[in-house]
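Chemist: Generate coordinates for the sequence data below:
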Amino acid sequence: MTPGCDDRQVALDIWRWTSPDATAPVWPGRSWPLGATWSPESTNFAVSAPAATAMWVCLFDETDDGTVTETTYQLTEHSLGIWHGAVPGVAPGTPYGFRAAGPWQPSQGLRFNPYKLLLDPYGRAVTGTVTPGPSIFAHDLAHPESPSELDSAAAMPRSVVVAPDFDWGPDGDPPLRRRWRDSVIYELHVKGFTALHAEIPEELRGTYAGLGSPEVIRYLTDLGITAVELLPIHAFVSEPHLADLGLSNYWGYNSIGFFAPHGAYSSSGDRGQQVTEFQQMVKNFHAAGIEVILDVVYNHTAEAGALGPTYSFRGLDDRGTYHRVAPVDDAAGLPAHARFDDTYWDVTGCGNTVNAQNPQALRLILDSLRYWVTEMHVDGFRFDLLSALTRSGYASDMAVDMQSNLLTTIGQDPALRHAKLIAEPWDASGDGYKVGEYPPPWVEWNDQFRDTMRDFWRGRSDGVRTVATRLAGSSDLYADDGRSPYASVNFITAHDGFTLRDLVSYESKHNEANGEGNRDGTDNNRSSNHGVEGETDDASVIARRQRVAANLMITLCLSNGVPMITAGDERGRTQGGNNNPYAQDNATSWIDWRPDDAWLGMWDVTRTALRLRREHPALRQRHWFEGRPAIAGGPKDLAWIHPAGREMTGDDWHDGDLRVIGMFVSGDPLRSPGPRGEQQRDASFLFWLNGSEADCEVVLPENAWVQTGSVVLSTAPEVATGTALRAGETFTLTAQSLVVLRQG
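Modeler: The predicted model follows:
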């Protein structure tokens, strides 16, 4: 065999593995829908592999003594690039996979090897895990240009035939469709949220059933959460190198099955039971008025770079799935010394980038999204590294395209256009950073809010001009294209980076446990340890940290836009200074539910701030502030107050040393009309924020807008909640503290 030759039968010639049932009867079936479609009579299998020359579906049966039997059926029908056939008598719960034969020309994206068992890209469930070793690689590890002749079946997980039989109830569980401006997002990990929860039965901890339990739902509703954003639950596998370190992938940003709920999060089994368990969890959340948003990773797969393992996509359609540095038609013109591992183009930092320009790859993504909305009833998606999926062109000309096939198709799709769509508006490249540029109806993670607020509350801001812009909804990013303030998903922390407690406890990352010499994770933390690195018994340091953490949380909850809270921040969760615990599937990452932690005061702060937001539409407005009265003779809808008690001037806005500001928000009346066009009225609010490291004497403005006010939230020790203050009075605003007053 000559590596790279054009003989389309070469991969067949090297396949000396045979099955006694390889000629078992297969009905023609149909080419749609893709995946395994069960019926009482037969199961139809359909898989896209346009360049393959032969295809087999392999069914597995495991006896009580652990013996595994593989029965292989050849799919002889080939329609428009899709291989298909129906196998009679296949029961739900049956594990299966595919084997594909065809040319071995890896530099041109042709990497067929029938020795490799392949997961179904459309499989509704996955059972088992990967066993790291040479067999999971389609190429020979010693001679990468040559195909491997090691069979991978024993080392591979398998797809599972699933019967769609979940009972959503008489009303079918309609979507909640909560308005963006009324939303509060809570980012959490399915396993980590309940792994240590003592009130949940042990067998349910870390599972979909545990997450959908009454204890969790009661906690979230009491806190004021309206939507949970689940870290990736698509079936994923750990990177092979993590096994060498004794670690595993915890976050799940290593997807291999875009239709399958991750089986390890199921309490009832992974032979399809994970599907119904996930659906029941969604149903429970919906009954409590909580939406479910999925963090989805379509930008890359677990197959990594060109020298990575072959699990599914690479063995079926490597050329169509992944971006390449040059058009495949030009690949023959590569220098003779060029290796196939030079041909992948990567802006995800994970070795490969899914080519959403390719019709079949685009179909895979859209079919997956529709499935999760229509069959699994999720309410929205947060797209990891979305910029990577919107690229068009080749290599250096492959620019982010806001009219890309993916964005355009989602925008017109009747099943998707009303779902909540959240962009992580960047990728791993510099030119992929597109915060503020995504078109409606997309909303975006706003990292500029995060960075500005972190700097302000650690005393490092350059004046208050940008701080004011972020508090008011980031109009500089979102107003110019017709979007509303809720286009900004505001956050202080996320899964990636310090927790809120660690943000005020560590100057530097401490990622030694990750096994990468503390080189991984960002160094741009914008954090402060307030005098001591890490945990301390110093009461004054602890008090200051808790005050600053409360400031950050209140600012997040009450700023215009959509707040996203990271699970556990309201309880003072710590990761011990690790800002990249992607491989820490242990107490480092899990929520600590013990009630004896002094940081539990954060719960009351968060709950109170979210209650104020929920009860007062003035704090979650749809329209942009205009800095002028909503009605003739009324107060300005928004006014910025200098600590001297006057409105801010042009010179004040350019004062780089000013770190104290007041924000007046009028609710009488609101600029946004009611549901029948009526004028809405609410209380007015005055926020005072002191981001400096010195106390400040603040004069309350004296005008017709507000004559008296009561303190409804305060982190200033000298200003207690409930304190009544009058116009013209002066009070001391403690260093790094805030006070929120409500009119009347």
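Chemist: CA only for contacts and neighbour counts going forward, please
Modeler: OK.
Chemist: Shouldn't G85 be within a strand?
Modeler: Yes: counting by DSSP: H, G, I helix; E, B strand; the rest coil, G85 falls inside a strand.
Chemist: In this structure it contacts P25, no?
Modeler: No: assessed by C-alpha atoms under 8 Å, G85 is found out of contact with P25, at 9.8 Å.
Chemist: neighbour count winner among the two?
Modeler: G85 (27 against 14; other C-alpha atoms under 10 Å).
Chemist: how near is that one to R460?
Modeler: Counting by C-alpha to C-alpha, to the nearest Å, the separation of G85 from R460 is 64 Å.
Chemist: list the contacts for the residue nearest to W17 when sequence neighbours are not counted?
Modeler: Using C-alpha to C-alpha, 6 or more residues apart in numbering and skipping the chain neighbours, the partner closest in space to W17 is Y115 (7.4 Å). By C-alpha atoms under 8 Å, 6 or more residues apart in numbering, the contact list for Y115 reads W15, W17, R99, A138, S148, E149, L150, D151, S152.
Chemist: Now do the fifth one: how many residues are near it, please.
Modeler: Same thing as S148. By the criterion of other C-alpha under 10 Å, S148 has 23 neighbours.
Chemist: With the first one instead?
Modeler: Burial measure for W15: 15 neighbouring residues, criterion other C-alpha under 10 Å.
Chemist: one step back: can you lay out the contacts of Y115 as TSV showing secondary structure?
Modeler: What follows is these, written out as TSV (three-state DSSP):
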residue	secondary structure
W15	coil
W17	coil
R99	strand
A138	coil
S148	coil
E149	coil
L150	coil
D151	coil
S152	coil
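Chemist: Closest one of these to A49?
Modeler: Set against A49, the nearest of these by C-alpha to C-alpha is R99 (10.7 Å).
Chemist: Confirm for me that the closest one is in contact with D120.
Modeler: No: the criterion here is C-alpha under 8 Å, and R99 misses it with D120 at 10.1 Å.
Chemist: Which one's more surrounded, those two?
Modeler: Taking other C-alpha under 10 Å, R99 and D120 do not tie; D120 has more neighbours (31 against 24).
Chemist: to compare against the first, here's another:
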Amino acid sequence: MTGLPPEDLPAILPGLSLSAGSPEPLGATPTAWGVNFALFSANADRVELCLFDATGEKERARIPLTERSGDIWHVHVEGLLPGQLYGYRVHGPYLPAEGHRFNPAKLLIDPYARALHGAIRWHDALYGYIPGDPQADLSFNPLDSAPFMPKCVVTEAPPPAPGPRPRIAETETLIYEAHLKGLTRLHPGVPEPHRGRALGLCARAILDHLRRLNVTSLELLPVQAHVDDRFLVERGLSNYWGYQPLAFFALHPEYAGAGGLAEFRTAVQRLHGAGIEVILDVVYNHTGEGDHLGPTLSWRGIDNLSYYRLVETGRYYANDTGTGNTLNLTHPMVLRMVMDSLRHWVEAAGVDGFRFDLATVLAREAEGFDAGSGFLDAIRQDPVLRAVKLIAEPWDLGPGGYQLGAWPWPFLEWNDRFRDGVRRFWRGDAGLVGDLAARLTGSAELFDHSGRPATSSVNFITAHDGFTLEDLVSYRVKHNEANGEGGRDGRDENFSDNLGVEGPTSDPAIRAARDARKRAMLATLFLSQGTPMLLGGDEIGNSQSGNNNAYAQDNEIGWIDWRAPDDRLAAFVARLAALRRAHPVLRQRRFLHARPRLVDGKPDIFWRLPSGRAPDPADWRDPAWRALCVEIRAAAGTPRYAATDDAIFAVFNAGDRVEVRLPDCPAGMCWQEILDSAAPEAGTRAVEGATVEVAAQSVKVFTRAPRDQGGKP
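Modeler: Just a heads-up that it's a prediction; the model follows:
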């Protein structure tokens, strides 16, 4: 299986002819007469285009790209048609100690490929070095990798995605995070051929469920083509979550079926028709090629020194991602690839925004994280990308990697302090009332700067990475045995509690306690300023059997189980979403700081003890305080034309049953109870008297309403 020398293959096939072609655009682009190929490599000595038969098994020709414009190699092949399978072999020095890892025996994926044929079949030939050799990656592997590699597919440039698109205001946004396959694979209402595929997203059953919850934004885990790591395949597992990119412009083949990107476009279009936008979780911080002992699949063999951040004379990779390598976005061509990819998904696929995995990597310059980095400057001035939703996961594993609150507008940020603080408060940890107050008001101490709105904080209690909500109240420790890593993977500190029994139980008291805590945490999420994010499946009680790192579980552990949904919980979530939408004071752009309002000179927020007294500094430090009361109004600074008389009074009680004194109401008004998480089916009722009882582990919400003509509530 040594690589065939070029002289053993024709440089051109009958019926085809070559010309110089163009360095623009990058990738394989059909023209009126054939296909133009263009590939960036600053350090290569020679580039060959490899053409394959329709099966992808037989290499039919190797065509040298003799034209070079700057660092872009290009050729036009007249007579080629869309559907042609291809790859590259790139020649240059194999000097890993100096950062060069060229090996023409390795077939390489075009970084701009818009579709792939086949999948990786793991074999030692995929490595640029000889696995097991005493010199490790300093050795040279002559085995031909083509038989084991997917092939790139020449595709027509997709037309612009059809409109119209929903325009979801930042204050209206409710994000639902889900895995494309896991959301639909077990849903009985999704047609069987579409389960686990893109078209399953727009099945009527899925659309109806999302609309019932008032979801505005479906955030999908990575859908770009990805690698199933060798160690996972050897365990009978796969890279289910998709955080090992293989092709940034291509849809993962399993998700599309025969329709390719067109099926995904159709799903996005139908979601748009239901008023739901689509956000993609994207991974531009690293690739699936791993560290210096990883395979040579694409970028490593095309121009390792340009595409990756290297350390120690160039042999080793910066590992700010924890995955073995880090893309070098300070290089203009690498940054261009990322920007071109993002525009591709907006313009060709119709998506409405992006969540950037380990985003600090993308904004790290030589001196560290920089809010004015090349990536952030580029994306904020781009006429296409500046108009979509941008969400940062504001941390990585590199130096100074935790940058929560440091991102510039218009970025939103995942707020892990909200996640941990809310979990700990409802678990009963001492001294958390002050932290809860900060989270309820949009974490202003982190985000209220540089003109950023209160919606900047993406609030979540659970996400794909960690326990589901059901598991959060059912397990004290993670149970990741199915991952085959001896329990070393996944977070150890989950701030969870099983309320008496580890795992499932039929004990009615424990079940009731778990349900009460879930409702209380969900109510806290929907009543907080910021942008709420719900993990798909939490609303129906989905469990992963205590696995808090189901990244490799492309099975019933990782898929949402729709077979016995908790409809009562789903109805409660729908009610919470409707309540949030009905009361603008719960989703404001301006932060609440207890400052006088323009409308009436009164503070925009009041904090209260259950007795009705305003807390003093000693109260805020009291570890025994468990019931926080708050009255929320339109924020100070709200223009008079936008202000409302809407007011919300809410009680968050993580302790025992407590009696709470209601604030005074203006003349002609009374308090009306509109939500009680301890009685989720209870309707709205007027409150008589000055005090109310609030059950243990519950949230109660009140709003003001006019008294009737008889003067009674």
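Chemist: ok, now which ones touch the residue nearest the centre of structure 2?
Modeler: The residue lying closest to the centre of structure 2 (C-alpha atoms, centre = their mean) is D281, at 3.5 Å. Shown in contact with D281 of structure 2 (C-alpha under 8 Å, 6+ apart): E219, L220, L221, P222, V223, F354, R355, F356, D357.
Chemist: Doesn't it lie inside a strand?
Modeler: Yes: D281 of structure 2: assigned to a strand according to three-state DSSP.
Chemist: measure it to G353 of structure 2 for me?
Modeler: Separation of D281 of structure 2 from G353 of structure 2 (C-alpha to C-alpha) stands at 9 Å.
Chemist: again, but for A667 of structure 2
Modeler: For A667 of structure 2, the distance to G353 of structure 2 (C-alpha to C-alpha) stands at 46 Å.
Chemist: ok, back up a step: quickly check the contacts of Y115 of structure 1 for the two that are furthest apart.
Modeler: Farthest-apart pair in the contacts of Y115 of structure 1 is W17 and A138; separation 15.0 Å (C-alpha to C-alpha).
Chemist: Between the two, point out the one with more neighbours.
Modeler: Comparing W17 of structure 1 with A138 by other C-alpha under 10 Å, the one with more neighbours is A138, at 30 against 10.
Chemist: Identify the residue of structure 2 aligned to the more buried one.
Modeler: Aligned counterpart of A138 of structure 1 in structure 2: G128 (TM-score structural alignment).
Chemist: shouldn't that match be in contact with D144?
Modeler: No: counting by C-alpha under 8 Å, G128 of structure 2 stays clear of D144, with 9.9 Å between them.
Chemist: Identify the contacts common to those two.
Modeler: Joint contacts of G128 of structure 2 and D144 (C-alpha under 8 Å, 6+ apart) are K106.
Chemist: By residue count, tell me the biggest helix in structure 2.
Modeler: Counting by DSSP state H, the longest helix found in structure 2 is helix 508-527.
Chemist: In structure 1, what stretch matches that one?
Modeler: Going by TM-score structural alignment: helix 508-527 of structure 2 matches residues 539-558.
Chemist: Tell me how far the counterpart of P188 of structure 2 in structure 1 lies from R594 of structure 1.
Modeler: Here P188 of structure 2 is matched to A198 in structure 1, going by TM-score structural alignment. As judged by C-alpha to C-alpha, A198 of structure 1 and R594 of structure 1 stand 9 Å apart.
Chemist: now do G263 of structure 1
Modeler: 28 Å.
Chemist: Of those two, give the one with the bigger neighbour count.
Modeler: G263 (26 against 11).
Chemist: Tell me how many other residues crowd G118 of structure 2.
Modeler: Neighbours of G118 of structure 2 (other C-alpha under 10 Å): 15.
Chemist: And it, what's its match in structure 1?
Modeler: Counting by TM-score structural alignment, G118 of structure 2 lines up with G128 in structure 1.
Chemist: Give me the three-state assignment for whatever residue of structure 1 lines up with L436 of structure 2.
Modeler: Mapped onto structure 1 by TM-score structural alignment, L436 of structure 2 lines up with V467. Counting by three-state DSSP, the backbone at V467 of structure 1 sits in helix.
Chemist: Report the contact partners of the closest residue to V467 of structure 1 other than its chain neighbours.
Modeler: In space, and not counting its chain neighbours, V467 of structure 1 is closest to T452: 6.3 Å by C-alpha to C-alpha, 6+ apart. Listed by C-alpha under 8 Å, 6+ apart, the contact set of T452 of structure 1 reads S461, T466, V467, R470.
Chemist: Distance check, the match of A138 of structure 1 against E57 of structure 2.
Modeler: The gap separating G128 of structure 2 from E57 of structure 2 is 21 Å, by C-alpha to C-alpha.
Chemist: got it, and A654 of structure 2?
Modeler: 63 Å.
Chemist: aligned partner of the residue nearest to W17 of structure 1 in structure 2?
Modeler: Match for Y115 of structure 1 (TM-score structural alignment): A105.
Chemist: Could you look up the SS state of its match?
Modeler: Here A105 of structure 2 is recorded as coil under three-state DSSP.
Chemist: circling back: wasn't the residue nearest to V467 of structure 1 part of a helix?
Modeler: Yes: according to three-state DSSP, T452 of structure 1 belongs to a helix.
Chemist: What's it aligned with over in structure 2?
Modeler: By TM-score structural alignment, T452 of structure 1 lines up with G421.
Chemist: re earlier: wait, the match of G118 of structure 2 sits on R158?
Modeler: Yes: with contact defined as C-alpha under 8 Å, G128 of structure 1 and R158 form a contacting pair (6.5 Å).
Chemist: Looks like R622 of structure 1 contacts V562 (just checking).
Modeler: No: counting by C-alpha under 8 Å, R622 of structure 1 does not reach V562; the two are 10.8 Å apart.
Chemist: For those two, work out which one has more neighbours and name it.
Modeler: V562 (28 against 22).
Chemist: Need the three-state assignment for the residue nearest to that one when sequence neighbours are not counted.
Modeler: Nearest residue to V562 of structure 1, sequence neighbours excluded (C-alpha to C-alpha, 6+ apart): V489, at 4.7 Å. What three-state DSSP gives for V489 of structure 1 is strand.
Chemist: for the counterpart of V489 of structure 1 in structure 2, what are its contacts?
Modeler: The alignment partner of V489 of structure 1 in structure 2, by TM-score structural alignment, is V458. Counting by C-alpha under 8 Å, 6+ apart, V458 of structure 2 makes contact with L412, E413, W414, N415, G530, T531, P532, M533.
Chemist: Among the residues you listed, which lie within strands?
Modeler: In this view, those that belong to strands under DSSP state E are L412, E413, W414, N415, T531, P532, M533.
Chemist: so, if you compare those residues, which one comes nearest to Q672 of structure 2?
Modeler: Nearest to Q672 of structure 2, judged by C-alpha to C-alpha, of these is P532 at 24.7 Å.
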